[in-house]
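> structure here, sequence nowhere to be found:
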């Protein structure tokens, strides 16, 4: 059996659920039951067949509604591997750091192309960091304090999953100077990220090797899954850029969060309209069981 979870905080109606169930019946998905996770916010429709058809039918029908279609079995996850920039926080740290060097537009253009999959990630990172050579290292702390803001729902997502026994790992193509404090604030077990190299109180224009990239993210998920003795379907990966695709593609539930088109098209699920707490509803966890809200 499968479930289609409709998520639209404060905007779902009984009529929406009835209509969605009728549409699934008309396309041969054989819906059975419907039920609220949180009335008006999120609901499940259980059905028997053709999950790809169900997802396409529902995603194309309701504006402003996020739809997550998945097997009922293994729905609640025991491992979360998440990207940081534009996923767990609202900004791209390297772009904001570049603003302190007066070159944000130049670096942001490279970031955007890399996240769309148009550039090799490692080469693009080296090129951007090279442009920051001689920036005062104090800009890192200033940037973190003045620019970095948590994505709505991040704390609730991670702390709720942890309280229910899950492991949470932040893996970022960004920098440890940002990822480590962000991970601590949100509640991740650990953070993996790149290291900006410094000398005499300034950025050297280089990043420590090996670079944390797409392969690192995929390997982290695989290794954590094996270490925890988890089945494939017990894992959740979420990110927004092309360097997140490898881990998204192997997760039990791979989620594109407000993602670039290449990611949104490839992921098994996407969240475009709601905050990160949508990933708790996707796991069948009602608001009464959330922590850190």
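Yep, it's here. Source: prediction; values computed, not measured.

> could you use CA atoms for every contact and neighbour count after this?
Fine.

> for the closest residue to residue 240 other than its chain neighbours, which three-state class applies?
Leaving aside its sequence neighbours, residue 240 sits nearest to residue 259 (C-alpha to C-alpha, 6 or more residues apart in numbering; 4.0 Å). Here residue 259 is recorded as coil under DSSP: H, G, I helix; E, B strand; the rest coil.

> isn't residue 151 right up against residue 90?
Yes - look at residue 151 against residue 90 with C-alpha atoms under 8 Å: they come within range, at 5.2 Å.

> mind listing the strands for the stretch 51-200 of the chain?
66-71, 79-82, 167-175, 190-194, 196-199 (DSSP state E, counting those that start in this stretch).

> can you put the ones you listed in JSON lines and add distance to residue 251 and mean neighbour count?
What follows is the strands of the stretch 51-200 of the chain, written out as JSON lines (distance: least, C-alpha to C-alpha, whole Å; neighbours: other C-alpha atoms under 10 Å):
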{"stretch": "strand 66-71", "distance to residue 251": "12", "mean neighbour count": "24"}
{"stretch": "strand 79-82", "distance to residue 251": "9", "mean neighbour count": "26"}
{"stretch": "strand 167-175", "distance to residue 251": "13", "mean neighbour count": "25"}
{"stretch": "strand 190-194", "distance to residue 251": "18", "mean neighbour count": "21"}
{"stretch": "strand 196-199", "distance to residue 251": "29", "mean neighbour count": "16"}
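
> residue 132: which of the ones you listed is closest?
strand 196-199 (10.2 Å; C-alpha to C-alpha).

> from the chain's centroid, how far away is stretch 211-228?
The chain centroid and the centroid of stretch 211-228 are separated by 15 Å under C-alpha atoms, centre = their mean, to the nearest Å.

> closest one to residue 222 among the strands of the stretch 51-200 of the chain?
That would be strand 79-82 among the strands of the stretch 51-200 of the chain, by C-alpha to C-alpha, at 10.2 Å.

> adding another structure so you can compare the two:
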């Protein structure tokens, strides 16, 4: 007998449970999804510019600023001259995993799924998160640092400079192809407008404590409690 679905889960577009065995890849956003903060906002706090940067972040996540790359460049420009020690402080004192993140990732890995961390945030933090949760694939942005200070720019990587919504989608599809999976065998979990492209490409889209536009478009919305609740709809 299937356990009742918690009232904190809103399910749209299908009848649970889905079979966990039908999935092969799970893609996760990082900031405000797997972890409790928006890292760029916390870095800005060290520069005394949190309110200004956070306002841009919030507008971008709600989808009010449709060009994620532009919004990120605007925020990064405000961080020029911030010391690397600010990143160290955020990682050591502010970054925590959201409830259920470890449990969900462990359960998915135990079921044989590959895990993808795909973030519009920064490698300084994704390295830590990926190592802690056992991610198989990672894509994120690399902050440019010169003489121990942020330049306000990013390092160009082999795939490009900025991991926006389209890059998240492309990475999900690329990783799926690499392991021989089809898009319908993928799930994508996020909270902001820049997660919608990959969520739309996946067989199962999950909004976690998300912005209204994202909640409305997701197949599953977790509005209260932890990420582990997703397991209730994955029989």
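Cool, the structure landed. Fair warning: this is a prediction, and the values are worked out from it, not measured in the lab.

> can you pull the TM-score for these?
The TM-score (TM-score structural alignment, normalised by the length of the second structure) is 0.91; 227 aligned residues with a C-alpha RMSD of 1.7 Å.

> need the strands of the stretch 51-200 of the first structure in CSV (columns: distance to residue 271 of the first structure).
Converted to CSV, the strands of the stretch 51-200 of the first structure look like this (distance: least, C-alpha to C-alpha, whole Å):
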stretch, distance to residue 271 of the first structure
strand 66-71, 6
strand 79-82, 14
strand 167-175, 19
strand 190-194, 23
strand 196-199, 31
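
> tell me where the stretch 101-250 of the first structure has helices.
Secondary structure of the stretch 101-250 of the first structure (DSSP state H, counting those that start in this stretch): helices at 104-115, 121-131, 138-147, 154-163, 176-186, 214-227, 245-250.

> quick one: map the residue nearest to residue 240 of the first structure onto the second structure.
By TM-score structural alignment, residue 259 of the first structure lines up with residue 210 in the second structure.

> pull the number of nearby residues for that match.
The tally of other residues near residue 210 of the second structure (other C-alpha atoms under 10 Å) stands at 23.

> residues contacting it?
190-192, 221, 223 (C-alpha atoms under 8 Å, 6 or more residues apart in numbering).

> now swap in residue 57 of the second structure and tell me
Contacts of residue 57 of the second structure by C-alpha under 8 Å, 6+ apart are 41, 71, 75.

> kindly report the same for residue 201 of the second structure.
Residue 201 of the second structure neighbours (C-alpha under 8 Å, 6+ apart): 169, 173, 183-184.

> and which of the residues you listed is nearest residue 143 of the second structure?
Among the contacts of residue 201 of the second structure, and counting by C-alpha to C-alpha, the member closest to residue 143 of the second structure is residue 169, at 21.6 Å.

> what does the closest one align to in the first structure?
Match for residue 169 of the second structure (TM-score structural alignment): residue 218.

> and residue 98 of the second structure, by the same measure?
By TM-score structural alignment, residue 98 of the second structure lines up with residue 151.

> grab the nearest non-local neighbour of that match.
residue 89 (4.5 Å).

> what is the burial count for the match of residue 169 of the second structure?
By other C-alpha under 10 Å, the burial measure for residue 218 of the first structure, its neighbour count, is 22.

> give me the nearest residue to residue 239 of the first structure, chain neighbours excluded.
residue 83 is the one closest to residue 239 of the first structure (C-alpha to C-alpha, 6+ apart), at 5.0 Å.

> residue contacts, that neighbour?
170-173, 238-240, 244.

> and the gap between the alignment partner in the second structure of it and residue 194 of the second structure?
Under the alignment (TM-score structural alignment), residue 83 of the first structure maps onto residue 29 of the second structure. Going from residue 29 of the second structure to residue 194 of the second structure by C-alpha to C-alpha, to the nearest Å gives 9 Å.

> repeat for residue 101 of the second structure
20 Å.

> with residue 133 of the second structure instead?
The spacing between residue 133 of the second structure and residue 194 of the second structure, counted by C-alpha to C-alpha, is 22 Å.

> of the two, which one has the most company?
Taking neighbours as other C-alpha under 10 Å, residue 133 of the second structure and residue 194 compare with residue 194 leading, 27 against 19.

> the nearest residue to residue 79 of the second structure once chain neighbours are set aside: what's it in contact with?
Counting by C-alpha to C-alpha, 6+ apart, the nearest residue to residue 79 of the second structure once its immediate chain neighbours are dropped is residue 152, at 5.5 Å. Residues near residue 152 of the second structure by C-alpha under 8 Å, 6+ apart: 73, 76-81, 143-144.

> cool, thanks, talk later.
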